[in-house]
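S.K.: predicted structure and sequence below. I'll ask about it afterward.
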Amino acid sequence: MVVGVKVIGTAYSIATMRVMACLYEKDLDFELVPVNLSTGEHKREPFVSLNPFGQVPAFEDGDLKLYESRAITRYIAQEYINRGTDLVFKEPKKQAVESVWAEVEAHHFDPAGIILNWELSVKPRLLGQEVDQAAVDENEDKLVQVLDVYEKRLTESKYLGGDRYTLADLHHLPTAEYLMDTGVKMLFESRPRVSAWLADITARPAWGKVVALRNQALKKRVESAQEGSQNK
């Protein structure tokens, strides 16, 4: 058994969910060390010694300390390549193609998705704030362009990164999971190949474990916010 793997973050954080999904795919035991985002614990010591940018998650594997979720998943997939699901290609050309689609997720899909999640989910549901419709419209347009590219790509390959599930697919899961609980869901469902791809990757048992942890953490956060409101 691998020991000493820690994820320091919160189970409802998109980036933390990305790392946990990878660990579950690799069948690795890990400890989730909670960080209280609502009190700013991630912006002060001791957390900023692990990530000077004050963002979750941080990651430890023995004496190795990392941050940035995609770098963490890449390390896990390569370091534990012979365990669980193989999430990277060994052949240079296939590896290069997978890397392209992983970059597309980071630079095109996620930036639009993060803003849409913030505007359509976090602000109205958790913060009680008004939605910036202009920001929603702008980023829906950006997401449409990305999903159109995905629809075409998925006529060529079952998964974005190649003929099997890889990090290029896994990295999409947390943001997509949140978006599917908003009106943006129709942008995925109206594209048959994108819809089938998303149904495939969200049905993975490893991802189900992440969602269960996410839901528990969100429930606690909502209950805590309600208690705080009642005590004012």
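M.R.: Sure, I can see it. Numbers count the residues shown, from 1 in each chain.

S.K.: switch to C-alpha atoms for all contacts and neighbour counts from now on
M.R.: OK.

S.K.: surely Lys94 touches Leu160?
M.R.: No - between Lys94 and Leu160 there is no contact under Cα atoms under 8 Å: 11.5 Å.

S.K.: if you count what's nearby, which of the two comes out ahead?
M.R.: Leu160 (27 against 15; other Cα atoms under 10 Å).

S.K.: residue contacts, that one?
M.R.: Glu98, Trp101, Tyr150, Arg153, Leu154, Ala168, Asp169 (Cα atoms under 8 Å, 6 or more residues apart in numbering).

S.K.: doesn't the last one belong to a strand?
M.R.: Okay, so that is Asp169. No - looking at Asp169 with DSSP: H, G, I helix; E, B strand; the rest coil, it is helix, so not inside a strand.

S.K.: here comes the other one, which I'd like you to weigh against the first:
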Amino acid sequence: MGVNASDVRTTCYHHCNQTFESRHQCYKRCQELAPNDGYKVYGWPYSTNTRRVLAVLHEKGLSYDPVTVDLKAGDQKKPSFLSLNPFGQVPVLLDGDLKLSESRAISEYIANVHQSKGSQLLNYESYKTMGTQRMWMYIESLDFDPLASILAFEQYIKPTYGLDYKVVNETEAKLEKVLDIYEERLKKSSFLASNSFTLADLYHLPNIQYLMDTKTKRLFESRASVHRWVAEITARPAWKKACDVKAWYGKKKN
């Protein structure tokens, strides 16, 4: 029975991360040991979760084949897609015979496999830096994302059905408390986890992008350090590519 290339890479990177010795050369050897043959991404180019994965792929300079799952048409509920993800959510990443769902899990997988390529999205300088990064990644998913997702849905996605301003106002009040904590952190650090851009920052991008076109934008702009951080991360070329819907449809279809 053959060995999957992704298994070889994962084992190799695990060794590098355990030893913390000569990581750059170790990662480089891992990449050369089992080069990637390309990814297939099942997603919807307007989806926040799909864009999160695309941003990582572009930060790493990786190619991928997009497969459109039209959420408006209900493609995510069809048996053909449910066979890939029984939860009926995008995106899904295929790497050979490996099948992954959940955008943050996919993002971390790509960032680990391709440590030596493109932007260094994971900070493995020490266990302390790794712990700080993981902390902010969890803060994004547990404290920021639930509130930002509601506000983006209510103000950007739902307008054709009518806004519930009570929900918006109450949620904004909660988000302000979170952003106050971000402001204090970003006064001391260029980015959330360290002085370099990592997954902890990237994970915020999809919802922030939509919120910049709503009245909630003022909550970010009224905090100087948060405003500086938002301007910097949204200007990244990889993120602009991730938001380019024409580029998604212009790619090879499967």
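M.R.: Yes, it's here. This is a predicted model, so every value here is computed, not measured.

S.K.: TM-score for this pair?
M.R.: TM-score for the superposed chains, counting by TM-score structural alignment, normalised by the length of the first structure: 0.89, backed by 214 aligned residues with a Cα RMSD of 1.4 Å.

S.K.: so which of the contacts of Leu160 of the first structure belong to helices?
M.R.: Using DSSP state H to define helices, the subset of those located there is Glu98, Trp101, Tyr150, Arg153, Ala168, Asp169.

S.K.: please report how far Thr68 of the second structure lies from Lys40 of the second structure.
M.R.: Distance of Thr68 of the second structure to Lys40 of the second structure, given as Cα to Cα, to the nearest Å: 11 Å.

S.K.: shared neighbours of those two, anything?
M.R.: Common contact partners of Thr68 of the second structure and Lys40 (Cα under 8 Å, 6+ apart): none.

S.K.: now do stretch 103-119 of the first structure: distance to the chain's middle.
M.R.: 10 Å (Cα atoms, centre = their mean, to the nearest Å).

S.K.: what residues in the second structure pair up with it?
M.R.: Counting by TM-score structural alignment, stretch 103-119 of the first structure pairs with residues 138-154 of the second structure.

S.K.: select, from the ones in helices among the contacts of Leu160 of the first structure, the two members most distant in space.
M.R.: Farthest apart among those by Cα to Cα are Glu98 and Tyr150. That separation is 13.5 Å.

S.K.: ok, these two, which is more surrounded?
M.R.: Using other Cα under 10 Å, the more surrounded residue of Glu98 of the first structure and Tyr150 is Glu98, with 24 against 20.

S.K.: which strand or helix spans the aligned residue in the second structure for Cys22 of the first structure?
M.R.: Using TM-score structural alignment, the equivalent of Cys22 of the first structure in the second structure is Val56. Secondary structure from DSSP states H and E places Val56 of the second structure in helix 48-59.

S.K.: touching, the match of Cys22 of the first structure and Ile106? I think so.
M.R.: No - judged on Cα under 8 Å, Val56 of the second structure makes no contact with Ile106 at a distance of 9.2 Å.

S.K.: name the residue in those two with the higher neighbour count.
M.R.: Val56 (27 against 20).

S.K.: before we move on, the earlier item: okay, now the residue lying closest to the match of Cys22 of the first structure once chain neighbours are set aside: neighbour count?
M.R.: With Cα to Cα, 6 or more residues apart in numbering as the criterion, Val56 of the second structure has its nearest non-adjacent residue at 6.1 Å, and that residue is Ser107. Ser107 of the second structure is flanked by 22 other residues according to other Cα under 10 Å.

S.K.: aligned to Ser107 of the second structure, what sits in the first structure?
M.R.: By TM-score structural alignment, Ser107 of the second structure lines up with Thr73 in the first structure.

S.K.: which SSE is that match in?
M.R.: Counting by DSSP H and E, Thr73 of the first structure is part of helix 69-79.

S.K.: how big is the offset of that helix relative to the second structure?
M.R.: Aligned to the second structure and superposed, helix 69-79 of the first structure gives a mean residue distance of 0.4 Å (mean Cα distance after the TM-score superposition for the first structure).

S.K.: who are the packing partners of that helix?
M.R.: On a contact count with 3 or more Cα pairs under 8 Å, 6 or more residues apart in numbering; DSSP states H and E, helix 69-79 of the first structure meets helix 14-25.

S.K.: the helices in the second structure, which residues?
M.R.: Under DSSP H, the second structure gives helices at 5-19, 23-33, 48-59, 79-82, 103-113, 127-139, 145-152, 165-188, 199-202, 205-211, 217-221, 224-234, 237-242, 245-250.

S.K.: most packed of the ones you listed?
M.R.: Mean neighbours per residue, mean count of other Cα atoms under 10 Å, is largest over the helices of the second structure for helix 48-59, with a mean of 24.

S.K.: okay, angle between that one and helix 103-113 too, please.
M.R.: Orientation of helix 48-59 of the second structure against helix 103-113 (axes from the mean of the first three to the mean of the last three Cα atoms, to 10 degrees) gives an angle of 10 degrees.

S.K.: helix 48-59 of the second structure - contacts with which helices or strands?
M.R.: helix 103-113, helix 199-202, helix 205-211, helix 237-242.

S.K.: can you rerun that using 7 Å?
M.R.: helix 103-113, helix 205-211, helix 237-242 (3 or more Cα pairs under 7 Å, 6 or more residues apart in numbering; DSSP states H and E).

S.K.: no more questions from me, cheers.
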